[in-house]
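A.B. asks: coordinates only, sequence not included:
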């Protein structure tokens, strides 16, 4: 069922997802391979480079409500607890600053984040989503 839903999402990608899809594919030259609409556990993520455990999420206006923000953060914490790094961008970031978005993505390969263990041994902080300006 997750694979069918992922296929449906790939066929009905948002404008921002389509625009970004063509850019991460450029990373294949450096040996990085991205897939889109990838089932991971009980979630479907927008883009994933499984070899580097990197997930990219592109959020539209529907992700602006308090309930959606809380849901996204719960989902992100779960994925991070599985060893993934999650980069989250807004549709407007992709539309107006695609170069900056790509810089953040490339930076994740050059200088990967070290997520705080969950729970943190110091008892504070969690890895925060990366956003562009």
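C.D. replies: Arrived safely. Only a predicted model underlies this, so the values are computations on that prediction, with no experimental measurement involved.
A.B. asks: can we go C-alpha only for contacts and neighbour counts from here?
C.D. replies: Noted.
A.B. asks: could you measure the most centrally placed residue in the chain against residue 85, distance?
C.D. replies: By Cα atoms, centre = their mean, the chain has its centre lying nearest to residue 56, at 1.9 Å. Residue 56 sits 9 Å away from residue 85, going by Cα to Cα, to the nearest Å.
A.B. asks: do the same with residue 41
C.D. replies: Taking Cα to Cα, one finds residue 41 at 15 Å from residue 85.
A.B. asks: Helices of this structure, residue ranges please.
C.D. replies: Using DSSP state H, the helices of the chain run over 2-11, 15-22, 66-81, 91-96, 98-110.
A.B. asks: Of all the residues in the longest one, which ones are buried?
C.D. replies: Residues of helix 66-81 classed as buried under the neighbour-count rule (16 or more other Cα atoms under 10 Å) are 72, 75, 76, 77, 79, 80.
A.B. asks: try this one side by side with the last:
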């Protein structure tokens, strides 16, 4: 990176067409716990915008906040048996390589205490949010009484 130039942004994750189609289908077939959490997340708690069943690479993320690079997964009983834990581990590793953190909550917890789940999500996302502006591009804000020149 050259001093004084803005840092290059990473490209947005792309997904194969099959993953996009699968994610679109999953949006219509949310589990009861996912639906309950979605109804809370679509209210933008903490000012955060979430997407449901968001395609990322070959994966469909239950809920994704792009600003915080946070994936929220609702794990039901289907995440315990067989090779599912190994699949989940590999998926979490791949997401970490793309600077996306995964927060897993159980379906039981969503039903028992939805408010606590939403609070946990907001508290996990908040420190991951970017600064209010890119200082390298726009410089420091003007002092009171000064006028900032357009670049």
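C.D. replies: Ah, there it is. If you're wondering where the values come from, they're calculated on a predicted model, not measured in any experiment.
A.B. asks: Can you give me the TM-score here?
C.D. replies: Remark: TM-score between the superposed chains equals 0.77 [TM-score structural alignment, normalised by the length of the first structure]; 112 aligned residues with a Cα RMSD of 1.7 Å.
A.B. asks: rewinding a little: looking at residue 41 and residue 85 of the first structure, which has the bigger crowd around it?
C.D. replies: Per other Cα atoms under 10 Å, whichever of residue 41 of the first structure and residue 85 has more neighbours is residue 85, with 25 against 11.
A.B. asks: Quick one: map that one onto the second structure.
C.D. replies: When the second structure is aligned by TM-score structural alignment, residue 85 of the first structure is paired with residue 101.
A.B. asks: got the contact list for that match?
C.D. replies: Applying Cα atoms under 8 Å, 6 or more residues apart in numbering, we find residue 101 of the second structure in contact with 69, 70, 71, 92, 95.
A.B. asks: among those, which recur in the first structure?
C.D. replies: Retained in the first structure by both residues aligned by TM-score structural alignment, their matches' Cα atoms under 8 Å are the following of those: 69, 70, 71, 95.
A.B. asks: Just the closest of those residues to residue 26 of the second structure, please.
C.D. replies: residue 71 (15.8 Å; Cα to Cα).
A.B. asks: Give the burial count for the equivalent of that closest one over in the first structure, as a bare number.
C.D. replies: Counting by TM-score structural alignment, residue 71 of the second structure lines up with residue 55 in the first structure. Neighbours of residue 55 of the first structure under the rule other Cα under 10 Å: 24.
A.B. asks: who are the neighbours in contact with residue 55 of the first structure?
C.D. replies: By Cα under 8 Å, 6+ apart, the contact set of residue 55 of the first structure is 45, 46, 47, 48, 49, 84, 85, 86, 87.
A.B. asks: hang on, the earlier thing: adding distance to residue 37 of the first structure as columns, could you present the helices of the first structure in JSON lines?
C.D. replies: Compiled in JSON lines, the helices of the first structure are given as follows (distance: least, Cα to Cα, whole Å):
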{"stretch": "helix 2-11", "distance to residue 37 of the first structure": "5"}
{"stretch": "helix 15-22", "distance to residue 37 of the first structure": "10"}
{"stretch": "helix 66-81", "distance to residue 37 of the first structure": "15"}
{"stretch": "helix 91-96", "distance to residue 37 of the first structure": "16"}
{"stretch": "helix 98-110", "distance to residue 37 of the first structure": "17"}
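A.B. asks: Relative to residue 34 of the first structure, which of those helices is closest?
C.D. replies: For residue 34 of the first structure, the closest of the helices of the first structure is helix 15-22, at 8.6 Å, according to Cα to Cα.
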